[in-house]
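In: I'd like to go over a predicted model; first the sequence, then the structure.
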Amino acid sequence: MAGILLLAAGSGNRFIAAGGTGNKLNAVMAKTAENSVTIFDTTLAQALASGMPVHVITRPDNVPVQASCARAKVPVTLAETGGTGESIAAGVRDTPGWNGWLIHLADMPFVTPEIFIAVAGTLRHASVARPYWQNEPGHPVGFASPLREKLLQLRGDQGARELLHDHEMLRVDFNNPAVIRDIDLPSQLSARVLNGNLYATS
């Protein structure tokens, strides 16, 4: 079974430099009648709605992310470094029962459950699968089990880019720009959640 590795160990320096406060993943992007919904909460909910197993990699000091995972009963790996390569390797190490990994960024809350499912399905036919929107590559990026050992060796901020170049990749085209949309700046917090559904307003 393939699962979703949700990378939530970044420091969000651009967000802070642009006037944001604290880790951007904990910024409120929407409010419901019951509570406030953070960027991370929204991304996690989208991933869980796919029905696939989810595993989160985050920083030891990001207590709100860990609390959200505890409420959702989602396992967590704590990463001392925010390097993408180390985060992926740690997540793969801690999910030995999976036969594929969808690497997704926790600051991309607009990716729908259907996108996760489609990319995972493509892994039945290729070692690597990546979504595209109008020729722009996006996330989540899928890796099949034959690449497990190479994923475990990843280091640094380049993540799995070398694997994308070295192995045959199947491209999955979408009409939805969600696969390339992230939130880096406070000004991008312009979405709301109504009745459990995410609606982008920009």
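Out: Yep, that arrived. Residues are numbered from 1 along each chain as shown.
In: rest of the way, CA atoms for contacts and neighbours
Out: Fine.
In: any idea how far Ala120 is from Ala2?
Out: 7 Å (Cα to Cα, to the nearest Å).
In: When those two are compared, which one has more neighbours?
Out: Neighbours were tallied for Ala120 and for Ala2 using other Cα atoms under 10 Å; the higher tally belongs to Ala120 (27 against 23).
In: Second structure follows, compare the two:
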Amino acid sequence: MTTGILIAAAGCGKRFIQAGSLGNKLNAEFVDAAGQRRSVFAHTLHQALASGLPIRVVTRPDNLPVWQLCTAYRVPVTLLDSNGLGDSIAAGVAATPQWQGWLIHLADMPFVTPDIFLQVAAALKDHAIVRPCFGQQPGHPVGFSALLRKKLCGLRGDNGARVLLRDEEVHLLPFDQLSVVQDIDLPSQLPVSE
């Protein structure tokens, strides 16, 4: 069973810009624990690449840094002037008909480790939907099996896959890592190097 990581990177990051930052949050840089200075998206992409799973990125045509980085790493890209996460998921799933499972991951979640991707992918062999959680908080990436391909391709708007998570049985996979729920929506959430 081929399960891949679908990185949703087609958002505009309006809250990030409204909070006073210039440009798309995915291109904002920070230094990670290993001392690497990269963009939010580059951190996310490197974590996904380290898992060894296939990857597909859905991003906006005007976000040149994201799709240029994908080109440099030979990661397939779907360019989409997205109306919301639902549209991004549908486009990415439609572009990967050879996969039997999708780990839907948000590009603004750069702290999810390769091991988390692999554990969610492994659990997807026994469940139609797998969602990591930290305490009582649901997180990402959310895994979906091929049983839900048609429904994933029919998603629209900004609610992502919420309707599927509400209407289908979801296997929660507990983690003791905050990273499964930690995203970057505001400039103040970017890690500060000491």
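Out: Arrived safely. Note that the structure is a prediction, hence the values are computed from the model and not measured.
In: Touching both of Ala120 and Ala2 of structure 1, which residues are there?
Out: 100, 102 (Cα atoms under 8 Å, 6 or more residues apart in numbering).
In: Superpose on structure 1 and give me the mean offset of the helix or strand containing Cys133 of structure 2.
Out: Assigned by DSSP states H and E, Cys133 of structure 2 falls within strand 129-134. Taken against structure 1, strand 129-134 of structure 2 registers an average deviation of 0.2 Å after superposition, with mean Cα distance after the TM-score superposition for structure 1.
In: Contacts for that strand next, please.
Out: So strand 129-134 of structure 2 is contacted by 120, 123-124, 138-145, 165, 168-178, 180-181 (Cα under 8 Å, 6+ apart).
In: try 10 Å
Out: The contact list for strand 129-134 of structure 2, computed with Cα atoms under 10 Å, 6 or more residues apart in numbering, reads 101-104, 116-117, 119-124, 138-148, 164-165, 168-182.
In: Go through those and flag which are in strands.
Out: Using DSSP state E, the members of those that fall within strands are 101-104, 138, 142-145, 171-175.
In: quick check, nearest of these to Leu79 of structure 2?
Out: Ile104 (16.5 Å; Cα to Cα).
In: what residues are up against the equivalent of that closest one over in structure 1?
Out: Ile104 of structure 2 maps onto Ile103 of structure 1 when the alignment is built from TM-score structural alignment. For Ile103 of structure 1, the contact set (Cα under 10 Å, 6+ apart) comprises 3-7, 88, 91-92, 130, 139-143, 159-160.
In: mind redoing it with 7 Å?
Out: 4-6, 140-142 (Cα atoms under 7 Å, 6 or more residues apart in numbering).
In: Kindly report the same for Lys24 of structure 1.
Out: Counted by Cα under 7 Å, 6+ apart, Lys24 of structure 1 has contacts 12, 15.
In: if we can go back for a sec, and for the strand holding Cys133 of structure 2, what span of structure 1 is it aligned with?
Out: Strand 129-134 of structure 2 corresponds to residues 128-133 in structure 1, going by TM-score structural alignment.
In: Now that stretch: buried residues?
Out: Using 16 or more other Cα atoms under 10 Å as the test for burial, stretch 128-133 of structure 1 gives 128-133.
In: likewise stretch 115-131 of structure 2?
Out: Neighbour-count burial for stretch 115-131 of structure 2 [16+ other Cα under 10 Å]: 116-118, 120-121, 123-125, 127-131.
In: just stretch 94-114 of structure 2 next, same as before
Out: For stretch 94-114 of structure 2, by 16+ other Cα under 10 Å, it's 94-96, 99-114.
In: Against which helices or strands is the helix or strand hosting Gly85 of structure 1 packed?
Out: Per DSSP H and E: Gly85 of structure 1 is located in helix 84-93. Applying 3 or more Cα pairs under 7 Å, 6 or more residues apart in numbering; DSSP states H and E, one finds that helix 84-93 of structure 1 contacts helix 148-152.
In: so the helix it packs on matches what in structure 2?
Out: Counting by TM-score structural alignment, helix 148-152 of structure 1 corresponds to 149-153 in structure 2.
In: neighbouring contacts of the matching stretch?
Out: 89-91, 93-94.
In: which non-adjacent residue is nearest Pro65 of structure 2?
Out: Leaving aside its sequence neighbours, Pro65 of structure 2 sits nearest to Asn27 (Cα to Cα, 6 or more residues apart in numbering; 7.0 Å).
In: pretty sure His125 of structure 1 is in a strand, no?
Out: No: judged by DSSP: H, G, I helix; E, B strand; the rest coil, His125 of structure 1 forms no part of a strand; its state is coil.
In: quick one: contacts for Ser51 of structure 2?
Out: Going by Cα under 7 Å, 6+ apart, Ser51 of structure 2 touches 114-115, 117-118.
In: Let me have those in TSV, extended by distance to Arg38 of structure 2.
Out: Shown next, in TSV, are the contacts of Ser51 of structure 2 (distance: Cα to Cα, whole Å):
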residue	distance to Arg38 of structure 2
Pro114	17
Asp115	21
Phe117	20
Leu118	23
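In: Filter those residues down to the ones in helices?
Out: Secondary structure defined by DSSP state H assigns 114-115, 117-118 of the contacts of Ser51 of structure 2 to helices.
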